[in-house]
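# Attaching a predicted model along with its sequence, questions to come.
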Amino acid sequence: MIEIRTARLLLRPWRASDLAPWAAMNADPEVREHLGGPLTRAQSDDSVASFTADFAQRGYGWWAVEEQVTGDFIGFAGLDRVDEHLPFTGVEVGWRLARPAWGHGYATEAALATLTFAFESLALPEVLAITTVDNLRSQAVMRRIGMTRDPAGDFDDHSTADGTPTRNVLHRISDPRT
């Protein structure tokens, strides 16, 4: 699996030692506020198994993210295929960080490195990003990495646990080299 180094971060394969801090992140209601609520430890562990399998199959996916100086696991970033139930197709960039890592520019740094990988290594012509209309922090990261909102792609997600639709917004960025 490919590793990516930035000025402060290492995007790397998942390790067994990541499971506990990942589960703690996924149990945090603030971290999961726009993602359907907290996950159980089993759900969290299953997600890492899925990330690892997807990466092995496709050559891209979700990396674990650590601070280079401390070696601390702080979250994840990477690429994934857009869910099949959505009204568009493509590959999306995403990130999720533990609360102590918020506000340091890590999401922007990891997302920019991921976009570079998407365009230079995978030769993707475009990358998407999706979040809830209320997730202003993620939308700010999307703007900082050069993405533009596509209001025509906004949609209601009906796959929530309680069936209540959630309004989502779509952002796009094309390969700047083309």
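Perfect, thanks for sending it. The shown structure was predicted, so the numbers you read here are calculated from the model rather than taken from an experiment. Numbers count the residues shown, from 1 in each chain.

# From now on I want contacts and neighbour counts done on CA atoms only, so please keep to that.
Fine.

# burial measure for residue 58, as a count.
10 (other CA atoms under 10 Å).

# where's it relative to residue 107, distance?
23 Å (CA to CA, to the nearest Å).

# Can you give me the distance of residue 147 to residue 120?
17 Å.

# Give me the more crowded residue out of the two.
The residue with more neighbours, out of residue 147 and residue 120 and counting by other CA under 10 Å, is residue 147; that gives 19 against 13.

# also this one, for the comparison:
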Amino acid sequence: MAEILKTARLVLRAPDEGDIDRLVELAGDYEVSKMLAVVPHPYERDHAEDWIAHCGEVAGDEERSFAIDDGNGLIGAVSFRRLRESPRIGYWLGRPYWGMGYMSEAAHAALTWLFSVHDVTSVVAEAMRDNPASIAVLRKLGFADDGEGSCDSRARGAALPSLQLRLQRNAFLTTTQAVAGGQAGKELIG
């Protein structure tokens, strides 16, 4: 059974076929897809169906994806790749939900899950330089700059300058304990 993570406003759960229409609508927005490495534009129903199927095939093995649900359905996703090595976090949020703190809340819950379930020392992330909102989320969570890079964007059909960041397990756990008074502040249902 896949984990369900609950925060004050959100539920992070396994993506399912009921999410397909919202995936097409929200990830199909060019303002969203242009900031992501692997999401094409236009983003069509077959892309959403393939992603849902892929999530079911790899869940718990080398990758894990969570649909971010605000109680009215999918509003975005947060994923980890290379769970058994040096995990990489990726995420997106539908444009109507930007600026509300949802991504910081969802990513914090996902990172709390990662560090409680997997014995990894750090998590890496990459954000395109022209995506200051994503960089701000990562820094708020405790990620530190770890170099410069180039990130492919399928939607734009080009490689773009990027910032590579890393979050150390101990730094995250210390920050989480200080903020939550010694508790992660998240509920994990297995």
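Yep, it's here. Note that the coordinates shown come from a computational prediction; the quantities given were computed from them, not determined experimentally.

# Give me the range in the first structure that stretch 102-114 of the second structure lines up against.
Across the first structure, the stretch matching stretch 102-114 of the second structure (TM-score structural alignment) is residues 106-118.

# Can you list the buried residues in that stretch?
Of all the residues in stretch 106-118 of the first structure, those buried under the rule 16 or more other CA atoms under 10 Å are 106, 107, 108, 109, 110, 111, 112, 113, 114, 115, 117, 118.

# Out of these, which is nearest to residue 97 of the first structure?
For those, the closest approach to residue 97 of the first structure (CA to CA) belongs to residue 107, at 7.3 Å.

# Just to be sure, the closest one is in a strand?
No - counting by DSSP: H, G, I helix; E, B strand; the rest coil, residue 107 of the first structure is not part of a strand but helix.

# residue contacts, it?
77, 95, 96, 97, 141 (CA atoms under 8 Å, 6 or more residues apart in numbering).

# nearest residue to the second one other than its sequence neighbours?
Yep, that's residue 95 of the first structure we're talking about. Leaving aside its chain neighbours, residue 95 of the first structure sits nearest to residue 77 (4.1 Å; criterion: CA to CA, 6 or more residues apart in numbering).

# was I right about the one you found contacting residue 92?
No - contact criterion CA atoms under 8 Å: residue 77 of the first structure and residue 92 do not qualify, at 10.7 Å.

# my guess is residue 78 of the first structure is in a helix, correct?
No - counting by three-state DSSP, residue 78 of the first structure falls outside a helix, being strand.

# Kindly tell me how buried it is, as a neighbour count.
24.

# which residue in the second structure lines up with it?
Match for residue 78 of the first structure (TM-score structural alignment): residue 79.

# Its match - nearest residue in space that isn't next to it in sequence?
Going by CA to CA, 6+ apart, residue 79 of the second structure has residue 65 as its nearest residue, at 4.1 Å.

# same deal with residue 67 of the first structure?
Using CA to CA, 6+ apart and skipping the chain neighbours, the partner closest in space to residue 67 of the first structure is residue 9 (4.8 Å).

# State the distance from that neighbour to residue 32 of the first structure.
Taken as CA to CA, the span from residue 9 of the first structure to residue 32 of the first structure is 22 Å.
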